[in-house]
Structure formats: C-alpha cells, structure tokens
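Chemist: Structure, please.
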Amino acid sequence: MALFAGSLQAQELYVFTEPASNMPARSVSIKQSAKWLRNPLLSRTESRHTTELMFGLNRNLMIHAATTFSDMYSTSQRWESVRTYAKYRFYTSDEMYSHFRLAAFAEAAYSRNKSPYDELGLEGDQSGVQFGVIATQLLHKLAISTTVSLTESLQSGRNDKSAANTVPYEAINYSLSAGYLVLPKKYTSYGQTNLNLYLELLGQSSLDKKRYATDLAPAVQLIFNSTVKANLGYRFQLAGNMNRMADRSWLLGVEWTFLNALK
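Modeler: You can find the predicted model right below:
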C-alpha cells in the first residue's frame, strides 16, 4: 500500500508552486533550475540559475535553502541572492485514493539587486519576506492546490519617503494549480517513469501601488525511478498593468531526491 500511496502524490509536485504536502521524511533533495526570459528594453535573452537544497525533517516539516546566479541585473552572470524557506503541514485527511492537506510557510531572501520593477519576487529580484497558506486536494490522478501569501519587499529605498512611491513594497500573491498523472496507467514498481501535466494560474496584486498581473503556466514533468524529476514550464501573462522585466519566461529544472538520507 505504501508504494501506491506514495506514487499517487506525484501529480502534486508542481513546477511553479509548492503543494501542502511535504517531501518524504528524512529525505534530502538537490534541485538545479534555470529561467530564461527576453528583456524587451535591452533586446537580449537573460537567465537565472538556482541551486537549492531541500530537507524533509519529518512528515510535517521541510526546509529549503537556495542561492542564485543571473545576468538579469548585470552585463554578465554573477551571484545575486540567497533565500530560505520553511513549510509546516498542520492538517491532513487521508482516504484510499484521495487526501486533503493544509500547510503554512514562511520565506526570507537577501538579494544584492535593487529592482526598478513593480513585480515582487524573492527568487533573486528583491530582499524580503513572505508568509502564506496552502490547501491541496488529491483526487486519484488529479491534484488541485491553491496558495495565498503576503510578500514584503525589504530592498533599499522602502524607508526613503522621496522614493517610496516609485515601486511597490507589499503584495498579495495567489495561485491555483492543477496536476494530472498521465503515466503510468497502473503502478507496479517505483522504477516506472511518471509523466505529469500541469496548468497553474499565478497572480500578484500590490497593496501600496495599484498594480497587478495574472499569468498562466503550463508545464510537463517526468519522474524517473521515483527519485529524479525533470521539469519544463512556460509562463506567460494573461492580464495586468505591472511594469515587469518580462511578461513571459521558460523554466527548466532537474531535482534529485535521496531517501532516508537523514537519520
């Protein structure tokens, strides 16, 4: 039964967001990802590369630590940021082929960048903190998840009254994500390759400056031997009035999980 219960959660491994479920207890994951976008002001393609360590401390608590390099705010690739993330699952209701889970999370980031854009992000663009809650429902091969969070940018200039209105410093983030397990049709072993399809609606509305953006992000995911995950996603804007570095981007990532790595 453990094989099937664990395998059915594959469609919760969203590409652009986190589910309320956690990674396996006592496991360690290493994730390497890259984001590419076309900067229309500079007429060039820019990229950000993220290395992330993830620890499943127990069934309810996991933590992340990440660092990024990019050329989005410079003429060449350079180190730009570090961040940490913690998520605690505080409610679980499990059935045979379904479950419902709630989790709370907190994130903090330091970035050397000073972003001139309306969009707030802790993946390298700004220093700041974020707090939020996640609800995830699994129904056999379909997983639906929603997240609501508050981001506070702490980049320099926030306390400068002469510059306070140039960019937002507070924003509400919201997402609605769906994942569907396409393959395998029937689980027989951990060695089977999983194919998951995702569609995520991602939005942000600033609280101190009337700006918003809503994006759609389809993605495909392959999982090999239940321990290696490959993601490919494309994110594009549906509506909004934010001044953004770009309104579309590509994301490619690979993640390796080591089960029972923590004693």
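Chemist: all contacts plus neighbour counts: C-alpha atoms, from now on.
Modeler: Noted.
Chemist: just checking, A5 is part of a strand?
Modeler: No - assigned with DSSP: H, G, I helix; E, B strand; the rest coil, A5 falls outside any strand and is helix.
Chemist: how close does it get to V82?
Modeler: 34 Å (Cα to Cα, to the nearest Å).
Chemist: next up, for comparison:
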Amino acid sequence: MQKNIFISILLLTVFGQYSNAQELFPLSEAASSIPKNALGIRLFSETYKEVDKIRNMTYLRLMYGVTPRFSVYLTGITSNHHGENFPVEFPFHNTPERGAKYPYKFNGVHLYGKYRFFSRDGENEHLRMAAYAEGTLVKTTHHETEPDLEYGDNTGVGAGLIGTYLKNKFAVSGTFGGILPSENSGDSPDPIDNLPPVPITIQYGKALTYSLSFGYLLLPRKYKDYNQTNVNLYLEFHGKAYQTAKVNLFVGEANEYYLESVRYPPALQGNYFVDMSPGVQFIIRSNLRIDCAATFHMLGTTYARLYPVYCIGIQQYLFFHKKR
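Modeler: So this is what the prediction gives:
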C-alpha cells in the first residue's frame, strides 16, 4: 500500500514538472524539459516505399535530465537510405537513384541538448520556451542537397528555438532553427568498366527548419488516477528551406573541376517544402508512450523521401532518485 502511494506521488510530481500529455508531440520536440535524473529510452522507426523497395530509418535514443531545465539526448541511427558510394555519373544524372538496392547499415550518432529558459505557469495552462543545439557524426553518401541531422543523413550542426503553449486539453508548439551541414567526400563509379571511380566532394545546402504542432487530449474525459490510458490526437506541420549544393569533381591527381556553371539535377538544387503529419498517441500508466503517425506532402519539393511516410515510436522513462 505504501509502495503504491509512493509511486503515485512520484508520477504526479514528475509528470507535473515534465509536461502535459498533449504536448508530447510524436515528431517534434516541445519546450518542456526532462526531470532531473530521469532517463528516457525511445525506439523510433520511419518507413516508406520507394518503387519496389522499402526504405527504413530506425534509431535508438537515450534522453537524460541533467538539471530541471537542461536535457541531453544521444541517438544511434541505422537506415537503408543510401549506398557506400555516390551513384554512377553523380552529380549529372537525375539523383537520387530511385529503387536502388542499398545495405541496411549503422549511419552514426546524433547529440542534442535543450535548455528551457522561460516558463510561465498558470491554472491549467503554461507557456514555455527553450533553445536547442544539435550535432551529428555520420558516415553515409547522402545524394540530395537537403540536409537532415536527426535522421542521420548528414554530418553537421544545428540550433534553434522552441515555444510551447498549453491551455486545458489543447497544446500548440512551434520550432524555428538552422542546419549547417559539413562537406562529404566519396567516389562515383565510372560507367565504363575497368576505369577508376571519380572522387567527389560535396557541400550540402544550408537549411532553415520550421514546424508547427497541435495536440489535443481526447481521453480520459476526466482524470481519476494516473493508471488511466491517455489518448492524444496530433496534427503537425514540418518543413525546410534549403540551398543548392556545391560539388567538386577531381579528375586526375591535380585537376579539380568545380561545378559552378553546370546546371544541377533537381535533387541538388535549392528548394523548400512543408509536410503534414496527423498522429495518435497512447500513454499507458503515465509512463509508457506509443506514437503512431503518417506524413504526407503539402507544399514545395523534397527528394529525400517519398510519401506517405509511416512512423512509430515507443518510449519509457526510468527515474533515479537519491535516498535521503
């Protein structure tokens, strides 16, 4: 009996500090932070069909509350999005290679830090703001200029701001940030047999990222205890505006051919896009979280994925509190 009372008080304290259920967005970060000394484990998978191939990205993420305001995430990423080398005749052909067979491999790691610098709490409502910074170290030959750090397409760094407002059962959150990808070097196989591959260095486009997310607590209609399952509905909008890539071809030992005047294929040209992602979330016994979402194209152009994209995530928290 005492153990159950202690667990109920702990969950009430932790989740009251952390966030309301409807702002735990499936595909976006809210401005709320993880409680101090809490460890979160998240398994997330994104899948779509490309011609006759199934593309998948899966990551395992560890999340830790360093202080009541500062949280850090460490993510390991795997996917079958790209091959070991650049495509044949890259960058002149219309990249990317749709339907090519790529190995499923470990891409690299992603590090993310978030600091909540503003909180205004009222009765059944709050406003919170946070700043984040991220960095990724990966080894993959990304074929499009559009950079992505969280899902392991590029090595690079990024930063931005998050604002989240909650009122009763409704939550809204917005994110605005930037990505500075690093150069990547690799080989493009020569289309003629027995000829050596062509070394290539590509500078992917810088990007602005933006999102707007809405969440609504559907069930329970009225709280009785913390063992009730929460059901939340979401509608999220995500997008990027990204620059044209810059590609260097190396012909021979000393000759460098900089593709400045050549017209790039569409996947290497700058553009923008906005996606829409409806989703549903289940929070079981106040701790186990299951996210399901689907992403559809709305505006602009992206060559980094095909639609629809199906996402599923499972998340659990472990709490470490020192004994008195």
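Chemist: Name the residue in A5 and V82 of the first structure with the higher neighbour count.
Modeler: V82 (22 against 14; other Cα atoms under 10 Å).
Chemist: which residue in the second structure lines up with that one?
Modeler: Correspondence of V82 of the first structure to the second structure, assessed by TM-score structural alignment: V109.
Chemist: Spit out the contact partners of its match.
Modeler: Listed by Cα atoms under 8 Å, 6 or more residues apart in numbering, the contact set of V109 of the second structure reads L74, T75, G76, I77, T136, L137, V138, G152.
Chemist: ok, now L150 of the first structure?
Modeler: Shown in contact with L150 of the first structure (Cα under 8 Å, 6+ apart): Q130, F131, G132, E170, A171, I172, N173.
Chemist: re the thing from before, and the nearest residue to the match of V82 of the first structure once chain neighbours are set aside, which helix or strand is it part of?
Modeler: Ranked by Cα to Cα, 6 or more residues apart in numbering and with sequence neighbours excluded, the top spatial neighbour of V109 of the second structure is G76, at 4.7 Å. If you go by DSSP states H and E, G76 of the second structure is part of strand 70-79.
Chemist: Need the three-state assignment for L8 of the first structure.
Modeler: helix.
Chemist: quick revisit: with the first structure superposed, average distance for the strand holding G76 of the second structure?
Modeler: Once superposed with the first structure, the aligned residues differ from strand 70-79 of the second structure by a mean of 0.6 Å; criterion: mean Cα distance after the TM-score superposition for the first structure.
Chemist: okay, and that strand goes to which residues in the first structure?
Modeler: Strand 70-79 of the second structure covers residues 61-70 of the first structure once aligned (TM-score structural alignment).
Chemist: for stretch 278-298 of the second structure, same thing?
Modeler: Taking TM-score structural alignment, stretch 278-298 of the second structure hits residues 218-238 over in the first structure.
Chemist: Next, the distance between the ends of that stretch.
Modeler: Per Cα to Cα, the first residue of stretch 218-238 of the first structure is 13 Å away from its last.
Chemist: cool, stretch 180-189 of the first structure as well?
Modeler: 19 Å.
Chemist: so what's Q237 of the first structure up against?
Modeler: Counted by Cα under 8 Å, 6+ apart, Q237 of the first structure has contacts A213, T214, D215, L216, D247, R248.
Chemist: In three-state terms, label it for me.
Modeler: strand.
Chemist: those helices in the stretch 1-150 of the first structure, which residues are they?
Modeler: Using DSSP state H, counting those that start in this stretch, the helices of the stretch 1-150 of the first structure run over 2-7.
Chemist: Which of the contacts of V109 of the second structure are retained in the first structure?
Modeler: Shared with the first structure under both residues aligned by TM-score structural alignment, their matches' Cα atoms under 8 Å, the contacts from the contacts of V109 of the second structure are L74, T75, G76, I77, T136, L137, V138, G152.
Chemist: For those residues, pick the one with the most neighbours.
Modeler: G152 (29 neighbours).
Chemist: Go ahead and confirm that one touches I77.
Modeler: Yes - with contact defined as Cα atoms under 8 Å, G152 of the second structure counts as touching I77 (6.1 Å).
Chemist: Tell me the counterpart of F118 of the second structure in the first structure.
Modeler: Checking TM-score structural alignment: F118 of the second structure goes with Y91.
Chemist: What are the neighbouring residues in contact with the closest residue to that match other than its chain neighbours?
Modeler: Spatial nearest neighbour of Y91 of the first structure, excluding adjacent residues (Cα to Cα, 6+ apart): L102 at 5.1 Å. If you count contacts by Cα under 8 Å, 6+ apart, L102 of the first structure has them with A20, S21, R89, F90, Y91, T92, V133, I134, A135, T136.
Chemist: Confirm for me that the third one is in contact with P19.
Modeler: No - using Cα under 8 Å as the test, R89 of the first structure is too far from P19 to be in contact (9.9 Å).
Chemist: Same drill for those two, tell me which one is more crowded.
Modeler: Of the pair R89 of the first structure and P19, P19 is the one with more neighbours under other Cα under 10 Å, namely 26 against 21.
Chemist: how many other residues sit next to the aligned residue in the first structure for I179 of the second structure?
Modeler: With the correspondence set by TM-score structural alignment, I179 of the second structure lines up against T151 in the first structure. Look at T151 of the first structure: counted by other Cα under 10 Å, it has 24 neighbours.
Chemist: Check the mean deviation of whichever strand or helix holds T151 of the first structure from the second structure.
Modeler: Using DSSP H and E, the element containing T151 of the first structure is strand 142-153. Comparison of strand 142-153 of the first structure with the second structure after fitting gives an average deviation of 0.5 Å (mean Cα distance after the TM-score superposition for the first structure).
Chemist: Which positions in whichever helix or strand comes after that strand come out as buried?
Modeler: Downstream of strand 142-153 of the first structure, the next assigned helix or strand under DSSP H and E is strand 170-183. Buried residues in strand 170-183 of the first structure, counted by 16 or more other Cα atoms under 10 Å: 170-181, 183.
Chemist: quick revisit: shared neighbours, G152 and I77 of the second structure?
Modeler: With Cα under 8 Å, 6+ apart as the test, G152 of the second structure and I77 both reach N107, G108, V109, H110.
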